[in-house]
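S.K.: return atomic coordinates for the entry below.
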Amino acid sequence: MKRVVITGQGTINALGHDVPSTLEAMREGRCGIADLDIRDVERLSIRIGGQVRGYSPEAHFNRQQIALYDRFTQFTLLAARQAVSQSGLEFCGDLAARSGVVLGTSGGGMNTLDENYRSVYEEGKNRVHPFVVPKLMNNAAASHVSMEFNLKGPSFTVATACASSNHAMGQAFAMIRSGLAPAMVTGGSESMLCFGGVKAWEGLRVMSKDGCRPFSANRNGMVQGEGAAVFVFEEYEHARARGAEVLAEVVGFAMSSDAADIVMPSKQGAARAIAGAIRDAGLNPPDVGYINAHGTGTAANDKTECAAVADVFGAHADRLMISSTKSMHGHLIGGTGAVELLACVMALRDGIIAPTINYDEPDPECTLDVVPNEAREAKVEVVLSNAFAFGGLNAVLALRKI
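M.R.: This is a model prediction of the structure:
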């Protein structure tokens, strides 16, 4: 079994258009959730979100590319460029032939879908642009990343709702660990903040109108976000041989299925994934210092996740830090685990634990240390990143300081 390390990372999200600005916002406990600026927002009852602000596609892509790239693909490419640049890898020859890309998304080209439904059903047009299908398909971002960076190995997209990017990164990890690939570009992206995307989520009645307050007794629902985060996972000896800077080591991964309910989470399913990731890493629960929680801000998720963590960690749960950065950047659905992995890397490299902001009132059913409101300096050696999706599909990653 080969060791797997992270040698590059990139992002664009509501907190920043790159990794340094995002981590600065996390350290400051800054909130990227604000009033939505989208078409027909006045017809929505939910009017807030973690929207990417100050972004102009024309600053990064030409007219032909914009015609072919949905917003979620644009975000992915921008994050991938940052990650590959930081890694210092150039994909050519055998490295290109064996390396690939695995990305997560839930909705894919939702903005393209929304625009073209309007065109056909509202405006009565009988034709759409010939690039609509290749623009909205879920694998569009992965395909364009593979083309831009000459990645000719295993490449595909994972769609498991809110666990998509954790599942994707888990597959990339497994491929490198098994020797199938020397390096993989992996992560996730989502851009559902359009009229149809928000309207669909309104129907679930799990959305907050005023903010995301995970683990706080006065929480009242989740808040959507958008953006992408992309990483370069690389075989350790390959990275060491070329003198690459290593950001962290990926040491474990586990998946589970609740096999219970399409929307309600299961404590047992979450606990199996958490325990499985620790076991896969060859570690014990007391080795873990921090968990980036799924932490959506809904009562069902928060209470279930806290109960699952308490079950797995037992007496050690009282010494564990767990926080939800969704309170700052919103819930990026299929891209959320990737953005949250940035906070995990920051915890290992910089000794800074990102806070759970908007924490107002203790919840007697969520008594863990949720790092309320202010970032904390702490030395941790091992961290976990949780993702628990609708459909009962769970994915947990374990990272170690190196």
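S.K.: contacts and neighbour counts: CA atoms only from here.
M.R.: Fine.
S.K.: residue 278 is in contact with residue 250, isn't it?
M.R.: No: in this structure, residue 278 is not within contact of residue 250 by Cα atoms under 8 Å, at 11.5 Å.
S.K.: right, and the helix or strand after the strand or helix carrying residue 322?
M.R.: Counting by DSSP states H and E, the element that carries residue 322 is strand 321-323. The helix or strand immediately downstream of strand 321-323 is helix 326-329, counting by DSSP H and E.
S.K.: Proceed likewise with the subsequent sequence, for comparison:
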Amino acid sequence: MSTKKIVVTGIGATSPIGGTAASSWKNLLAGESGATTLEQEWVAELALPITFAAQARVPASEVLERIETKRLDPGSQFALIAAREAWADAGAPDVVPERFGVDWATGIGGVWTLLDAWDTLRERGPRRVLPMTVPMLMPNGPAAAIEMALGARAGARTVVSACASSTESIVNAYDHLQAGYADIIIAGGSEAAIHPLPIASFAAMQALSKRNDDPATASRPYDLTRDGFVLGEGGAALVLETEEHALARGAKIYAELLGGAVTSDAYHITAPDPEGSAAARAMIAAVANAGYSLDDVQHINAHATSTPVGDIAEYKALLHTFGDRLHDIPVSATKASTGHLLGGAGGIEAIFTVMALHDRLAPPTINLSEQDPEIPLDVVREPRALPAGDVLAISNSFGFGGHNAVVAFKTA
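M.R.: Predicted coordinates:
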């Protein structure tokens, strides 16, 4: 089978630092943080130990029609906003519906719908449970919302691989385009899990930062004082298509998607393999599958959640992959600004990687005051120019269950 060039022709996002892909990128470069104190009554009512998160900068209710917010779980709302923006950004291509697909992702699914319905059932009885509850809570709800809104009939698939989900959806989209299942695919992911139960659960496992008094500096990858991740929400979408199809319709091209790889640790349900061997295999395979050398990689968007254990495990995986050359590769840890979007993280970070290549500008990592000496990476702290010529970058995502996914992009 001949290898086709796959390109990115549209991007869309709603994130803790912007209501669009463009504003998210602009505010990332400006060093903004999306983490704020939660004002909801349930924080005090339930005595939650963590009182902040990185909420979507622009509420979905300000973008969607009222009927859409009533019939879609918040995770699907974010998906629809991001997908519509990406589709418009790509020029709303005139494509045969049977040649247009969706590869989407979520880590948790419709947690708001599920738990609200459970409260309704217990407090008001079965007759008051909404008939749309199951379609709203099912993990494939976001993919279905996109597929129906945009008329995609080549398949609407959903990946659920914890925090690696979105990146895995992009890997799948690449494979599906290579296999000829479609000419255009919208890929990405969304998550809306800033809910009391996930907050309480993540807090119980000591995964969240406890900086209630200073949310904006709580997400601090690689810092010696990092104490956990900041829960985020949002959605991000990329329009991917074969270069032949894109050129035939005169589309603008942001970057080339070279492919990716997926591996698994087989180690622990929540902790990463401390040696990072499977994560390293994913990085090595992502670059090798694209036909490039690891020496060609000139930028990394790291998973870098700001957890004490996770950041070191990723560093070991990076060191295993790149050897001593690692310390000359500029690394951006953008969760410092956005928080951790769980199943949506890989999508927004793929967009940041694409924009870094498009603008030849590596984005900054904020809140790094005292870098952990055990992680001597070349961390980008201010926007940094990337070199001229072909530049290859990778974006890493690792999730509970030992899921590893890596995608590789190149300047167009």
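S.K.: so what touches the strand holding residue 322 of the first structure?
M.R.: Strand 321-323 of the first structure is contacted by residues 289-293, 295, 354-356, 368-372 when judged by Cα atoms under 8 Å, 6 or more residues apart in numbering.
S.K.: which of those sit farthest apart?
M.R.: Longest distance between any two of these is 17.1 Å, between 289 and 295; criterion Cα to Cα.
S.K.: ok so, going back, which one of the contacts of strand 321-323 of the first structure has the most neighbours?
M.R.: Highest neighbour count within these: residue 354, with 35 neighbours (other Cα atoms under 10 Å).
S.K.: now do whatever residue of the second structure lines up with residue 34 of the first structure against residue 58 of the second structure, distance only.
M.R.: When the second structure is aligned by TM-score structural alignment, residue 34 of the first structure is paired with residue 36. Distance of residue 36 of the second structure to residue 58 of the second structure, computed by Cα to Cα, to the nearest Å: 13 Å.
S.K.: more neighbours: those two, which one.
M.R.: A direct count of neighbours by other Cα under 10 Å for residue 36 of the second structure and residue 58 places residue 36 higher, at 20 against 16.
S.K.: excluding chain neighbours, what is closest to residue 136 of the first structure?
M.R.: Residue nearest to residue 136 of the first structure in three dimensions, not counting chain neighbours: residue 109, with 3.8 Å by Cα to Cα, 6 or more residues apart in numbering.
S.K.: neighbours of the counterpart of the one you found in the second structure, how many?
M.R.: Residue mapping for residue 109 of the first structure onto the second structure gives residue 110, with TM-score structural alignment as the criterion. When neighbours are defined as other Cα under 10 Å, residue 110 of the second structure has 27 of them.
S.K.: isn't residue 110 of the second structure up against residue 139?
M.R.: Yes: the criterion here is Cα under 8 Å, and residue 110 of the second structure meets it with residue 139 at 6.5 Å.
S.K.: helices and strands around the helix ranked longest in the first structure, which ones?
M.R.: Ranked by residue count under DSSP state H, the longest helix found in the first structure is helix 71-87. Counting by 3 or more Cα pairs under 8 Å, 6 or more residues apart in numbering; DSSP states H and E, the packing neighbours recorded for helix 71-87 of the first structure are strand 4-13, helix 140-149, strand 183-190, strand 227-235.
S.K.: quick revisit: give me the mean distance between the strand holding residue 322 of the first structure and the second structure.
M.R.: Its aligned residues in the second structure lie a mean 1.3 Å from strand 321-323 of the first structure after superposition (mean Cα distance after the TM-score superposition for the first structure).
S.K.: so where is that strand in the second structure?
M.R.: Aligned by TM-score structural alignment, strand 321-323 of the first structure falls on residues 330-332 of the second structure.
S.K.: likewise for stretch 277-292 of the first structure?
M.R.: Under TM-score structural alignment, the counterpart of stretch 277-292 of the first structure in the second structure spans residues 286-301.
S.K.: buried set for that stretch?
M.R.: Residues of stretch 286-301 of the second structure classed as buried: 286, 287, 288, 290, 294, 297, 298, 299, 300, 301 (neighbour count, 16 or more other Cα atoms under 10 Å).
S.K.: now do stretch 160-177 of the first structure
M.R.: Within stretch 160-177 of the first structure, the residues that qualify as buried are 160-177, counting by 16+ other Cα under 10 Å.
S.K.: which stretches in the stretch 201-350 of the first structure count as strands?
M.R.: 227-235, 248-257, 290-292, 321-323 (DSSP state E, counting those that start in this stretch).
S.K.: next one: the stretch 1-150 of the second structure
M.R.: In the stretch 1-150 of the second structure, the strands defined using DSSP E, counting those that start in this stretch lie at 6-14, 36-37, 52-53, 100-105.
S.K.: need the winner for burial among the ones you listed.
M.R.: Among these, strand 100-105 has the highest mean neighbour count (mean count of other Cα atoms under 10 Å), at a mean of 31.
S.K.: that one vs the first structure, average offset?
M.R.: Strand 100-105 of the second structure, aligned to the first structure and superposed, deviates on average by 0.8 Å (mean Cα distance after the TM-score superposition for the first structure).
S.K.: just list what that strand packs against, helices and strands only.
M.R.: Strand 100-105 of the second structure packs on helix 141-150, strand 156-159, helix 165-178, strand 184-191, going by 3+ Cα pairs under 8 Å, 6+ apart.
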